[in-house]
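A.B. asks: sequence first, then the predicted structure:
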Amino acid sequence: MDEISTSTLLIILGVLLFLSAYFSGSETGMMSVNRYRLRHLAQQGNAGANRVLYLLDRPDRLIGLILIGNNLVNIAASAIATIICLRWFGDAGIVIATFGLTLVVLIFAEVTPKTIAALHPERIAFPSSFVLKPMLTVLYPLVATVNFITNSFMRLLGINPKGSSGQDALSSEELRTVVNEANSMIPSSHQDMLISILDLEKVTVEDVMIPRADISGIDVQDDVKSIVKQLSQAQYTRILLYRNEIDDAVGFLHARDIMQIMTKNNNDLDKSEIVRAARDIYYIPEGTPLNVQLLKFQRNKERIGLVVDEYGDIQGLVTLEDILEEIVGDFTTSIAPAPSESTQVQIDGSVHVEGVANIRDLNKEMNWDLPTDGPKTVSGLIIEQLGDIPQRPLCLRINGYAIEVIESSDNLVKLVRVLPDR
């Protein structure tokens, strides 16, 4: 080393520091790159993405390669810096070289390149793969030896070197976070639909069904004229037929079938013909998640069904449109009243809410956080909290919301006043 000039050693030291910065930045860039975007680019034929995917397929080899290179240049830089400082400062040069090189490496070969790589991983990882891939081929025996030793040591510690095979998989909650943070990359309306799809497994048919009391149907025990009148005034394309009460349901009658019967009989309908035209009822067990029921509707070619409890009693009615509305929002043909039709915002900021209003719909429209893991209506929620049906005005607090019962009857709460300030 004595015959090498100090200026030459300084040039070599600068090159080694540059290589150290390269290896540090490459390591951070490779590990920080978005794996899902990387796969997307690779599928589109991006050569850089394909090279990075190849290197990341075995991260232990990639890390081993980078650290071998990084440690070699850092140790060499330390030796050369010591020689230079000994020439300049004598015996004190060892201390000066140690602290001085540590500061230089920390700033210019560690923090700065790693920060840049963390902010722009693709700009660092893709060009670096040009160098790292052939380096891996050349130094493969050394890298494989180092990996064998380190992997064996990890196994002794009870750690699987290969890690979890599904470590890149996203849970539904993580995917929901990704969608929420997409911001301008995905339109807000599309974000809402994607989140709604992810939420389908958390919502059951009871959350969206038309309650039993609100089901529109026709009693086939009525006289023919009354039935015809009800059919002609029906608002929906499918009408439930029943005998005396909803639990004795006969079937669903489609408007198209009604028209065919009336055309065939010159508007002279017979009750037996109406009953025979009714289609079989599709029953849905209560508690069925919406994502499951959506697939069942598709598999069974059905669009409407009656929700029944464990005893077979009818609890409500669910249509395909009800489930689709959970994804894309309300249609104009919705059977149930919109939450806005059940609420009235007062001058003082409080809100008058009908007792039959659906809690999930209220939470969505009013941006509230009333509990949805129990009763489905405001009336049911209040009765559950009190353990009784209030017969006079009273106030209570539920989940931070002050609620005043304004009007009630013998079997339900009719009207409440909600103060949403929590």
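C.D. replies: Arrived safely.
A.B. asks: rest of the way, CA atoms for contacts and neighbours
C.D. replies: OK.
A.B. asks: other SSEs contacting the longest helix that the chain contains?
C.D. replies: In the chain, with assignment by DSSP state H, the single longest helix is helix 59-89. Contact here means 3 or more CA pairs under 8 Å, 6 or more residues apart in numbering; DSSP states H and E; on that basis helix 59-89 packs against helix 6-32, helix 47-56, helix 93-104, helix 121-138, helix 140-156.
A.B. asks: how far does that helix sit from its chain's centre?
C.D. replies: Chain-centre distance of helix 59-89: 45 Å, with CA atoms, centre = their mean, to the nearest Å.
A.B. asks: same question for stretch 81-93.
C.D. replies: Computed by CA atoms, centre = their mean, the chain-centroid distance of stretch 81-93 equals 60 Å.
A.B. asks: just the residues contacting that stretch, thanks.
C.D. replies: Among residues not part of stretch 81-93, those counted as contacts by CA atoms under 8 Å, 6 or more residues apart in numbering are 6, 9-10, 13, 94, 96-98, 101.
A.B. asks: that stretch: which residues count as buried?
C.D. replies: For stretch 81-93, the neighbour count (16 or more other CA atoms under 10 Å) marks 81-86, 93 as buried.
A.B. asks: nearest to Val131 among those residues?
C.D. replies: Sorting the buried residues of stretch 81-93 by distance to Val131 puts Ala81 at the head of the list, at 26.3 Å, by CA to CA.
A.B. asks: quick one on the thing from earlier: quick one, which of the helices and strands packed on helix 59-89 gets closest to Asn358.
C.D. replies: Among the helices and strands packed on helix 59-89, if distance is taken as CA to CA, the winner is helix 6-32, at 44.7 Å.
A.B. asks: that older thread, and the contacts of stretch 81-93, which of them are buried?
C.D. replies: Applying 16+ other CA under 10 Å to the contacts of stretch 81-93 flags 6, 9, 13, 94, 96-97, 101 as buried.
A.B. asks: a markdown table for the residues you listed, including distance to Val179?
C.D. replies: Output for the buried ones among the contacts of stretch 81-93, formatted as a markdown table (distance: CA to CA, whole Å):
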| residue | distance to Val179 |
| --- | --- |
| Thr6 | 57 |
| Leu9 | 53 |
| Leu13 | 47 |
| Ile94 | 54 |
| Ile96 | 52 |
| Ala97 | 50 |
| Leu101 | 45 |
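A.B. asks: just to revisit the earlier point, what's the most distant pair in the contacts of stretch 81-93?
C.D. replies: Using CA to CA, the pair of those lying farthest apart is Thr6 and Thr98, separated by 17.8 Å.
A.B. asks: Lys414 should be in a helix, yeah?
C.D. replies: No: applying DSSP: H, G, I helix; E, B strand; the rest coil, one finds Lys414 to be strand, outside a helix.
A.B. asks: report the contact partners of the nearest residue to Leu55 once chain neighbours are set aside.
C.D. replies: Among residues not flanking Leu55 along the chain, Leu62 sits closest, at 6.1 Å (CA to CA, 6 or more residues apart in numbering). Each residue near Leu62 by CA under 8 Å, 6+ apart is listed here: 55-56, 136.
A.B. asks: before we go on, here's another structure to hold up against the first:
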Amino acid sequence: MDAIATSTLFIILGVLIFISAYFSGSETGMMSVNPYRLKHLANEKNKAAIRVSQLLKRPDRLIGLILIGNNLVNIAASAIATVIGLRLFGDIGIAIATFGLTLVILVFAEVTPKTLAALHPERVAFPSSVILKPLLKVLYPMVWLVNQVTNTFLKLFGISAEQHQGNSLSAEELRTVVHEAGALIPEQHQSMLVGVLDLEHATVEDIMIPRNEISGLDVNDDWKQLVRQLANSPHSRLLLYRDTIDDALGFLNTRDLVRPLLKKQLTKATLLRAVRDIYYIPEGTPLSTQLLKFQASKERIGLVVDEYGDIQGLVTLEDILEEVVGDFTTDVIDDNHEEIIAQPDGTVLVEGGINLRDLNRELQLNFPTNGPKTLNGLVLEYLEEIPQGSLSLKLAGYKMEIVEVQDNMIKTIRLFPLSKKRRDH
């Protein structure tokens, strides 16, 4: 009879340890489930995901329920183990039962189920929610009482469970998620997503064509020369100005002038009538903001002006889109020259006027972009003078040599390759 009773106690103890393992695994699984995948599945009307989402809306209640159940089961298991120990080993059985039960619970009811739940949270959390949801209703009075006490203590630290806002991602965290997506998102798509996020950190000055590189037509030029420039222009939009860019008249869409040009009916009056109003962009405008402004105003091109109204450069819709999707042929930038030329000895010849953001992107470098926007400007700021000839220096950790200086600016710079250790870092 005693043997049957002891066997029954062992069976009950095994069941309690199994239930303890269930609660331990459920706790880890519920807290480890991916909140964004969970929200997606809930939006797809997945019943299990909806149940888990409802339980996680109030994590204080969920944790309270799981810990109440777990502690009740563990206490009951401890009592039964003590009885078994006394029956089998007498007084020393209490120590044996305590040590043995601790080891069993640690291995089979804590570490193993929690590890499994951490590795496969959905497989544990979704089935567990079937039991936890009705169990919460049954034990709600006890859960409510425990939560009232714990929430009172939390309020002393300025924490409120009722105002729990769930999970949200900052732009930097979202960037990390995109990079960590691996094969789930193609590399090209990752680059585009990160490009969208980077629009917040760049302004129109970072991508604009400097005023000295803007292609345009001087209405006061010789008429034959002006027609020749118009006919041979590779751009679909040209700036028309009088004598200097500061006296800009507007933009010309070359497509509008093709027919009168072919019929030799083009005159200065026709040219002036074809001019479209200039869209001005204040310097310092973030690219994300300007993209929306282009969309709202149905514009594709604009002139960047400083606080005094002086023209600083030109920005197009295509320039902004290139920041997202990468380089493609535009109708404004002249691609007839190479700004970066690799040399047989491993060095790279770079035009001084290259945009630092473009240089960083093309060569995977890390020149600072929060000051001067071109490599020439960065070097001149560092030297605090215009070099008179060839000069070697180290700037932002990169070795370089000034090869050519012309018209008070550095025309060509030689960049030396980074060591493999530095590049991998």
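C.D. replies: It's in. Keep in mind that what you see is a predicted model, and the values were worked out from it rather than measured.
A.B. asks: where does the TM-score land?
C.D. replies: Scored against TM-score structural alignment, normalised by the length of structure 1, the superposed chains reach a TM-score of 0.95; 419 aligned residues with a CA RMSD of 1.8 Å.
A.B. asks: what is the burial count for Pro286 of structure 2?
C.D. replies: If you count neighbours by other CA atoms under 10 Å, Pro286 of structure 2 ends up with 18.
A.B. asks: where exactly do the strands run in the stretch 151-300 of structure 1?
C.D. replies: For the stretch 151-300 of structure 1, the strands defined by DSSP state E, counting those that start in this stretch cover 210-211, 217-219, 238-243, 245-254, 283-285.
A.B. asks: so for Tyr36 of structure 1, which of these sits nearest?
C.D. replies: Among these, strand 283-285 comes nearest to Tyr36 of structure 1, with 38.3 Å by CA to CA.
A.B. asks: closest one of the contacts of Leu62 of structure 1 to Asp248 of structure 1?
C.D. replies: Proximity of those to Asp248 of structure 1 was ranked by CA to CA; the top entry is Leu56 with 63.3 Å.
A.B. asks: what lines up with Thr369 of structure 2 in structure 1?
C.D. replies: When structure 1 is aligned by TM-score structural alignment, the residue opposite Thr369 of structure 2 is Thr372.
A.B. asks: quick check: which element contains its match?
C.D. replies: If you go by DSSP states H and E, Thr372 of structure 1 is not part of any helix or strand.
A.B. asks: in contact with it, which residues?
C.D. replies: Contact analysis of Thr372 of structure 1 by CA under 8 Å, 6+ apart lists 359-360.
A.B. asks: mind redoing it with 10 Å?
C.D. replies: 203, 207, 358-360, 363, 381 (CA atoms under 10 Å, 6 or more residues apart in numbering).
A.B. asks: for Glu27 of structure 1, which of the strands of the stretch 151-300 of structure 1 is the nearest?
C.D. replies: Among the strands of the stretch 151-300 of structure 1, strand 283-285 sits nearest to Glu27 of structure 1 (CA to CA), with 54.0 Å.
A.B. asks: just how off-centre is that closest one within its chain?
C.D. replies: From the chain centre to the centre of strand 283-285 of structure 1 is a distance of 27 Å (CA atoms, centre = their mean).
A.B. asks: okay, and that strand goes to which residues in structure 2?
C.D. replies: The aligned range for strand 283-285 of structure 1 in structure 2 is 280-282, by TM-score structural alignment.
A.B. asks: and for the aligned partner of Val345 of structure 1 in structure 2, the neighbour number?
C.D. replies: In structure 2, the residue matched to Val345 of structure 1 (TM-score structural alignment) is Ala342. Number of residues near Ala342 of structure 2 (other CA under 10 Å) recorded here: 12.
A.B. asks: for Asn180 of structure 1, same thing?
C.D. replies: By other CA under 10 Å, neighbour count at Asn180 of structure 1 equals 15.
A.B. asks: which residues does it contact?
C.D. replies: With contact set as CA under 10 Å, 6+ apart, Asn180 of structure 1 has these partners: 174, 186, 188, 191-192, 194-195.
A.B. asks: recalculate using a threshold of 7 Å.
C.D. replies: Gln191 (CA atoms under 7 Å, 6 or more residues apart in numbering).
A.B. asks: ok, it to Leu198 of structure 1 distance?
C.D. replies: Separation of Asn180 of structure 1 from Leu198 of structure 1 (CA to CA, to the nearest Å): 12 Å.
A.B. asks: ranges for the helices of the stretch 301-425 of structure 2?
C.D. replies: Here the stretch 301-425 of structure 2 has its helices, by DSSP state H, counting those that start in this stretch, at 317-325, 356-363, 375-383, 420-424.
A.B. asks: mind putting the ones you listed in TSV, mean neighbour count and distance to Asn167 of structure 2 included?
C.D. replies: TSV is the format used below for the helices of the stretch 301-425 of structure 2 (neighbours: other CA atoms under 10 Å; distance: least, CA to CA, whole Å):
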stretch	mean neighbour count	distance to Asn167 of structure 2
helix 317-325	19	27
helix 356-363	16	32
helix 375-383	18	41
helix 420-424	8	34
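A.B. asks: and those as a markdown table, adding distance to Arg259 of structure 2?
C.D. replies: Putting the helices of the stretch 301-425 of structure 2 into a markdown table (distance: least, CA to CA, whole Å) gives the following:
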| stretch | distance to Arg259 of structure 2 |
| --- | --- |
| helix 317-325 | 26 |
| helix 356-363 | 37 |
| helix 375-383 | 42 |
| helix 420-424 | 54 |
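A.B. asks: and those: which comes nearest Thr289 of structure 2?
C.D. replies: helix 317-325 (10.6 Å).
A.B. asks: what's around Glu174 of structure 1, how many residues?
C.D. replies: By other CA under 10 Å, 11 other residues sit near Glu174 of structure 1.
A.B. asks: right, I mislabeled it, should have said Pro371 of structure 1
C.D. replies: By other CA under 10 Å, 15 other residues sit near Pro371 of structure 1.
A.B. asks: could you pull up the residues touching Arg276 of structure 1?
C.D. replies: Applying CA under 7 Å, 6+ apart to Arg276 of structure 1 gives no contacts.
A.B. asks: tell me where the stretch 301-422 of structure 1 has strands.
C.D. replies: Using DSSP E, counting those that start in this stretch, the strands of the stretch 301-422 of structure 1 run over residues 304-308, 314-319, 343-345, 351-354, 394-398, 401-408, 413-419.
A.B. asks: of those strands, which approaches Phe153 of structure 1 most closely?
C.D. replies: When those are compared by CA to CA, strand 394-398 sits nearest Phe153 of structure 1, at 55.9 Å.
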